[in-house]
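Chemist: Fold the following, please.
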Amino acid sequence: MASFSERYKSAGVDIEAGYEGVKQMGKHVARTKIDGVVSGLGGFGGLFAPNISGMSEPILVSGTDGVGTKLRLAILMDKHDTVGIDCVAMCVNDIICCGAKPLFFLDYIALGKNIPEKVATLVSGIAEGCVQSGCALVGGETAEMPGMYQAEDYDLAGFAVGMVDKPKMVDTSTITAGDVMIALPSSGLHSNGFSLVRKILDVENADLKAYNDHLGMSLGEALLTPTKIYVKPVLACMDAVTVKGVSHITGGGFFENIPRALPKGLCAKIDVASLQIPPIFTLLAKEGDIPQAECFNTFNMGVGMTLTVNKADADAAIAALKAEGCDAYICGEVIANDEAQVVLC
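Modeler: The predicted structure follows:
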């Protein structure tokens, strides 16, 4: 058996490094254990026993995503402890849009060279994302792929599974003109638009660690700020009021994502002046000479998620969100419009 491992190692795959990586990530995975976890690391599948008591019609909801070319910034800065949060966030923020509570998460890390300490650092971020969203990290896969990736390169993806009782699912068909839209502030770019960002800012040649007066931090810090996870605030809001619609603002910005939670014939009228736009977006718009409409069709512009509620419920919804540390505010309203589903005013 040893001879086979040695030959495999000579081809660029170090099995022993994989074992060491699993060993080092164990303490991070342990942080995410919640009720329902049946198995630990090392099996062929992650086992989870969901609690369906009190549910009349439990429905499993799944979501999958990656971090995209934001990983290039992590590689350039040799900082790998936050992109795991992004990976979890992009998945769990999707599945809460229908009201599902995340239960468990699995990751996939593909890399050119397996350095156990680097893999453990990546997993530490994934574990932190799971803790923030209240779900368990029940398994994953690390694939060493020389020839596909350079030694320092890697890709990171994952998927989450959650559950919701069907009668409590978000029902966008109940949205009507006069409802209000609540903005949940983003932490920055999140994990979208980085191919454009890297081109505009020429990140391969930029001094990413130099302090930037406009940003109030280094460019690298601003770009690597992890995606905000909205699970706990949104679930608390759903306990307080009836949430009629939820949109996760990712790639495609406002114009692609908000309509996904609006019935036909209705339109989100967004008050641009009300938005709390972080300086990274104004920097990109200026440096890239990007028109306003294109900015809102590419980036989240400081709004990571929108909730649609009855106008009478707006104050209670915002109070519930703020109680969970989310400084939410009204950013627009729903109007009748057969020609567009998002207008900026």
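Chemist: okay, CA-based contacts and neighbour counts for the rest of this
Modeler: Noted.
Chemist: residue boundaries of the helices in the chain?
Modeler: 2-10, 15-30, 70-77, 83-95, 116-133, 194-201, 219-224, 231-240, 253-257, 279-288, 292-296, 314-323 (DSSP state H).
Chemist: ok and the fifth one relative to helix 83-95, angle-wise?
Modeler: Regarding helix 116-133 and helix 83-95, their directions subtend 30 degrees when assessed with axes from the mean of the first three to the mean of the last three C-alpha atoms, to 10 degrees.
Chemist: residues making contact with helix 116-133?
Modeler: Helix 116-133 has contacts (C-alpha atoms under 8 Å, 6 or more residues apart in numbering) with 17-18, 20-22, 24-25, 28-29, 31-32, 80-89, 92, 102, 105, 107, 136-137, 229-232.
Chemist: which of those are buried?
Modeler: Buried members of the contacts of helix 116-133, scored by 16 or more other C-alpha atoms under 10 Å, are 17-18, 20-22, 24-25, 28-29, 32, 80-89, 92, 102, 105, 107, 136-137, 229-232.
Chemist: quick one: the nearest residue to Leu41 once chain neighbours are set aside and Asp35, what's the gap?
Modeler: Excluding the flanking residues, the one nearest Leu41 by C-alpha to C-alpha, 6 or more residues apart in numbering is Gly139, at 6.2 Å. Distance of Gly139 to Asp35, given as C-alpha to C-alpha, to the nearest Å: 16 Å.
Chemist: try Gly288
Modeler: From Gly288 to Asp35 the distance is 48 Å (C-alpha to C-alpha).
Chemist: and what of Ser173?
Modeler: Separation of Ser173 from Asp35 (C-alpha to C-alpha): 34 Å.
Chemist: Likewise for Val61?
Modeler: Distance from Val61 to Asp35, by C-alpha to C-alpha: 18 Å.
Chemist: run this one through as well so I can compare:
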Amino acid sequence: MSPDSSGPQSYKDAGVDIAAGEKAVDLIAPYAKKTFTPNVLSGIGPFGGLYHLAGYKEPVLASSTDSVGTKVLLAGMMNQHETVGIDLVNHCVNDIFTLGASPLFFLDYFATGKVHPEKVAEIVRGMATACEESGCVLIGGETAEMPGIYSEDDYDIAGFIVGAVERWALIDGQSIREGDLLIGLPSSGLHTNGYTFVRHVFDLSNNPSRLEVHESDLGRSLGEALLEPHRNYYKELRSHLPQIRGLAHITGGGIPGNLPRILPSNAQATIKRDSWEIPPLFSIIQKTGNVTDDEMFRIYNMGVGMIIATRPRDTQTILNSLDDAWLIGEISSRDENKPIVEIV
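Modeler: You can find the predicted model right below:
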């Protein structure tokens, strides 16, 4: 209806459906409430969330924010939205965990051209599931209906997390020394990075049916492999924090872009390329797109989701307790003639 049409105008005529937004809130409220702990002092509905911080002697708050990028477009193509909610939480949990922090609470932002309550609920259900697994409260969020910015079926999500760590237990990588060893932990797939390149390589905008093709090397369809949720490393590694000197979450930028973020200025890392087998999903992308090794390592985690820096005397203890971990490299003194991270 045009603005000069006869009769009263409504917000819905402009593309914003208040009733749909209210229904979405009703659908997601039970999922959020399932994550609540006694530390939560507010319910669903107030203008802000209240959280009582307890059990710490000298707490330092750790925070992070992230999104899942254009992975949401693949979720839309496959009409499977719960996994990107899991992705969002796990990515944020991993990020603050690299500082030694445990997650306290999480907030989300969902923006779309048209609110479909059931779709919103599916995504938030994934967030709540991931929050519960990490002992994190889904304390609040925002759903924004923005026609004109997004098309009706498009959406974007972002997450915001706050955690805490005792000041004396902070991990910042500055204690990493020459001779320390690096342990790799596998990723579950692409995690949340490099999906724009995937859409380009497979021409998914023009050929979305490619996602349904079964890949024998993957044992499932390409789309199913691409939507595999981001792995959460918090639960399996938190008991090892006293033995860990540094943690690098391998996200966008790959190993060369993320491992330097935890290294002291006088240190460099050598990564042994032959210490792990690159998963077939990355090989399929590389072969299809005729992509160089260097470019692949700049874009993707290449099967390595987290790298631990630890003292040699603690290495075997960690390896023995983690079924799929392996020795991936070592730390040496900085050589100005070599890159900070060298993959050999």
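Chemist: Tell me which of the helices of the first structure sits most buried.
Modeler: Highest mean neighbour count among those (mean count of other C-alpha atoms under 10 Å): helix 83-95, with a mean of 28.
Chemist: ok, average deviation of it from the second structure?
Modeler: Helix 83-95 of the first structure, aligned to the second structure and superposed, deviates on average by 1.0 Å (mean C-alpha distance after the TM-score superposition for the first structure).
Chemist: Which elements pack onto that helix?
Modeler: Applying 3 or more C-alpha pairs under 8 Å, 6 or more residues apart in numbering; DSSP states H and E, one finds that helix 83-95 of the first structure makes contact with strand 58-66, strand 101-111, helix 116-133, strand 154-165.
Chemist: and Glu117 of the first structure, how far is that from Met77 of the first structure?
Modeler: 16 Å.
Chemist: Now Pro226 of the first structure: closest residue in space that isn't a chain neighbour?
Modeler: In space, Pro226 of the first structure is closest to Asp86, 5.5 Å off (C-alpha to C-alpha, 6+ apart).
Chemist: Contacts only, for the one you found.
Modeler: Contacts of Asp86 of the first structure (C-alpha under 8 Å, 6+ apart): 67, 129, 190-191, 226-228.
Chemist: Equivalent analysis for Asp338 of the first structure, please.
Modeler: Contacts for Asp338 of the first structure (C-alpha under 8 Å, 6+ apart) come out as 264-267.
Chemist: Could you tell me which of these are located in strands?
Modeler: Counting by DSSP state E, those place 266-267 in strands.
Chemist: Please pick the buried ones from the contacts of Asp338 of the first structure.
Modeler: Buried by 16+ other C-alpha under 10 Å: 266-267, out of the contacts of Asp338 of the first structure.
Chemist: Reformat the contacts of Asp338 of the first structure as TSV; add distance to Leu344 of the first structure.
Modeler: TSV is the format used below for the contacts of Asp338 of the first structure (distance: C-alpha to C-alpha, whole Å):
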residue	distance to Leu344 of the first structure
Lys264	18
Gly265	17
Leu266	14
Cys267	10
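Chemist: Farthest-apart pair in the contacts of Asp338 of the first structure, please.
Modeler: Of all pairs drawn from the contacts of Asp338 of the first structure, the widest gap by C-alpha to C-alpha lies between Lys264 and Cys267 and measures 8.2 Å.
Chemist: what's the overlap in contacts for these two?
Modeler: 338, 341.
Chemist: how many other residues sit next to Asn297 of the first structure?
Modeler: Around Asn297 of the first structure there are 20 other residues, counting by other C-alpha atoms under 10 Å.
Chemist: Would you agree it is in contact with Phe255?
Modeler: Yes: judged on C-alpha atoms under 8 Å, Asn297 of the first structure makes contact with Phe255 at a distance of 5.5 Å.
Chemist: which one is Ala54 of the second structure nearest to, not counting chain neighbours?
Modeler: Leaving aside its chain neighbours, Ala54 of the second structure sits nearest to Asn39 (7.8 Å; criterion: C-alpha to C-alpha, 6+ apart).
Chemist: and the gap between the alignment partner in the first structure of that neighbour and Ala293 of the first structure?
Modeler: Mapped onto the first structure by TM-score structural alignment, Asn39 of the second structure lines up with Gly36. Look at Gly36 of the first structure and Ala293 of the first structure: by C-alpha to C-alpha, they are 45 Å apart.
Chemist: for Ser274 of the first structure, same thing?
Modeler: Counting by C-alpha to C-alpha - Ser274 of the first structure and Ala293 of the first structure are separated by 16 Å.
Chemist: cool, and Thr225 of the first structure?
Modeler: 24 Å.
Chemist: For Met55 of the first structure, which of the helices of the first structure is the nearest?
Modeler: Judged by C-alpha to C-alpha, the one of the helices of the first structure that comes nearest to Met55 of the first structure is helix 231-240, at 15.1 Å.
Chemist: Which elements pack onto that closest one?
Modeler: strand 101-111, helix 116-133, helix 314-323.
Chemist: what's the offset of that helix from the middle of its chain?
Modeler: 17 Å (C-alpha atoms, centre = their mean, to the nearest Å).
Chemist: try stretch 19-29 of the second structure
Modeler: With C-alpha atoms, centre = their mean, you get 25 Å for stretch 19-29 of the second structure.
Chemist: what does stretch 156-175 of the second structure give?
Modeler: Counting by C-alpha atoms, centre = their mean, stretch 156-175 of the second structure comes out at 14 Å from the chain centroid.
Chemist: now do stretch 247-267 of the second structure
Modeler: In terms of C-alpha atoms, centre = their mean, the centre of stretch 247-267 of the second structure is found 16 Å from the chain centre.
Chemist: okay but Phe202 of the second structure is in contact with Thr288, surely?
Modeler: Yes: at 7.4 Å, Phe202 of the second structure counts as touching Thr288 under the criterion of C-alpha under 8 Å.
Chemist: returning to that earlier point: now check the residue nearest to Pro226 of the first structure against the second structure: what is it aligned to?
Modeler: Taking TM-score structural alignment, the alignment pairs Asp86 of the first structure with Asp87 from the second structure.
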